[in-house]
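**Q** build me a model from this:
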Amino acid sequence: MRIYTRSGDKGQTSLIYGDRVAKNDLRVEAYGTCDEANSSIGSALSHLTREDWSEKESFLKAMHKIQTILFHVGAELATPKGKEVLWELKKEHIEELESYIDQWDEHLAPLKNFILPSGHEASAGLHMARTIVRRAERLAVALEEELNNPLVVSYLNRLSDLLFVAARYINHQLGGKEIPLMPDV
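**A** Below you'll find the model as predicted:
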């Protein structure tokens, strides 16, 4: 299989099942933003290769599973309404995110104010991924009537929560500093 097909050279692309749409179609924006978020998560995780802490392997395993599910969320967004989705997002996937959030949050001090995205490189990268997921969520909301699965919006909402907690968790585990918002600027 060749990487290039030339079929998109005039600004069109194919959804799953072959429907052709403009590359700036809202559906393409939504699944492209999921892909961007996934790449951002992978970039953040690449900063953890030299770090060592007792929960590292379970954290990375969870994050890799989340990346895989996010890839499938993108596929759901790329599937036209009424067509069979090849992999279905389920309520259990959202509950699993909540479980990770609760598990990692147990290690963290309660927030007393807003914090700036900062700290360890992986933490800052996860904050970046969080903001990209929020954009994907906004795009999915705009597509809500066209979605095959309304859980897509819920998953993206919970995923952004998870990425916030994961960023704080990484700072906690690896000594990254959380910088509070300056109240009197």
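**Q** use CA for all of it now, contacts and neighbours both
**A** Will do.
**Q** show me what the longest helix anywhere in the chain packs onto, helices and strands only.
**A** The longest helix of the chain (DSSP state H) is helix 151-174. Judged by 3 or more C-alpha pairs under 8 Å, 6 or more residues apart in numbering; DSSP states H and E, helix 151-174 is in contact with helix 91-105, helix 121-142.
**Q** another sequence for comparison is provided below:
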Amino acid sequence: MVVLNKIYTKTGDGGETALGNGSRVAKHSKRVTAYGTVDETNATVGLARLHASDDMDAQLAMIQNDLFDLGADLCRPDMEKDANAEYPPLRMTDTQVTRLEHEIDAMNDVLSPLRSFILPGGSALAAHLHLCRTVSRRAERLSVELATVETVNASAVKYLNRLSDWFFNASRIANNDGKGDVLWVPGANR
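**A** The predicted structure follows:
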């Protein structure tokens, strides 16, 4: 259980922060940048939820919780030492990835195939979901970049890859099952 009695600690005033294992790193490190962008993604999901209802809101709430799990996963390096940890770190699982895949498939079942790229927009919810998509893509790129120099849980990267697809399909659902999608017209303004 987390207890936060005081929000500021002054321990980061020198440009460093603590990771989940207690080690200190620069706030601009690849790991901090990756999980910080996961946090940004979570904030964009919070905005989208202001426009969502019922099933979509429930699914977005689950994603927000998953994103906290993902941040906890990314902030804890040294996966090979997990077995000896006093408190086993929280890691993303393929079960979370599979849930997203099932939800993507269910949304895809009601959507017509695309015959054009679509522009971010349409309804307010769709526009916010497109923002979620682009920020989650950035989180994925940064996590993949981190994985080139440090160990990263493969399920975490898979989750981020599926998540942007989830947001894309969800944006189409939010646009009246794709009927309100804003289609790209190549060269329209030449």
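**Q** which residues are in contact with Arg134 of the first structure?
**A** Arg134 of the first structure is in contact with Leu156, Asn157, Ser160, counting by C-alpha atoms under 8 Å, 6 or more residues apart in numbering.
**Q** alignment lookup: it to the second structure.
**A** Matched by TM-score structural alignment, Arg134 of the first structure corresponds to Arg137 in the second structure.
**Q** can you give me the distance of the spatially most central residue of the second structure to Leu163 of the second structure?
**A** For the second structure, Ser136 is the residue whose C-alpha lies nearest the centre (C-alpha atoms, centre = their mean; 4.4 Å). Using C-alpha to C-alpha, to the nearest Å, we find Ser136 of the second structure at a distance of 7 Å from Leu163 of the second structure.
**Q** in the second structure, what stretch matches the next helix or strand after the longest helix of the first structure?
**A** For helix 151-174 of the first structure, the succeeding helix or strand toward the C-terminus, using DSSP states H and E, is strand 179-180. Matched against the second structure by TM-score structural alignment, strand 179-180 of the first structure falls on residues 182-183.
**Q** how about residues contacting the matching stretch?
**A** With contact meaning C-alpha under 8 Å, 6+ apart, stretch 182-183 of the second structure is reached by Ser116, Phe117, Ile118, Leu119, Pro120, Gly121, Gly122.
**Q** aligned to the last one, what sits in the first structure?
**A** To tie it back to what came earlier, the one meant is Gly122 of the second structure. Using TM-score structural alignment, Gly122 of the second structure lines up with Gly119 in the first structure.
**Q** using the three-state scheme, assign that match.
**A** For Gly119 of the first structure, the assignment made with DSSP: H, G, I helix; E, B strand; the rest coil gives coil.
**Q** so how many other residues sit close to it?
**A** 20 (other C-alpha atoms under 10 Å).
**Q** ok, Asn171 of the first structure next?
**A** By the criterion of other C-alpha under 10 Å, Asn171 of the first structure has 21 neighbours.
**Q** next one: the one 3 residues further on
**A** Counted with other C-alpha under 10 Å, the neighbours of Leu174 of the first structure add up to 17.
**Q** what's the answer for Glu29 of the first structure, then?
**A** Counted with other C-alpha under 10 Å, the neighbours of Glu29 of the first structure add up to 18.
**Q** ok, now how distant is the counterpart of it in the second structure from Ala106 of the second structure?
**A** Here Glu29 of the first structure is matched to Thr33 in the second structure, going by TM-score structural alignment. Distance of Thr33 of the second structure to Ala106 of the second structure, given as C-alpha to C-alpha: 33 Å.
**Q** follow-up on the earlier one: A strand includes the match of Glu29 of the first structure, no?
**A** No: applying three-state DSSP, one finds Thr33 of the second structure to be helix, outside a strand.
**Q** you'd agree it is up against Leu142?
**A** Yes: Thr33 of the second structure is within contact range of Leu142, at 7.2 Å (criterion: C-alpha atoms under 8 Å).
**Q** show me what contacts the residue nearest to Val97 of the second structure when sequence neighbours are not counted?
**A** Of all residues not flanking Val97 of the second structure in the chain, Tyr159 sits nearest, at 5.0 Å (C-alpha to C-alpha, 6 or more residues apart in numbering). Neighbouring residues of Tyr159 of the second structure by C-alpha under 8 Å, 6+ apart: Met92, Asp94, Gln96, Val97, Leu100.
**Q** good, wrapping up.
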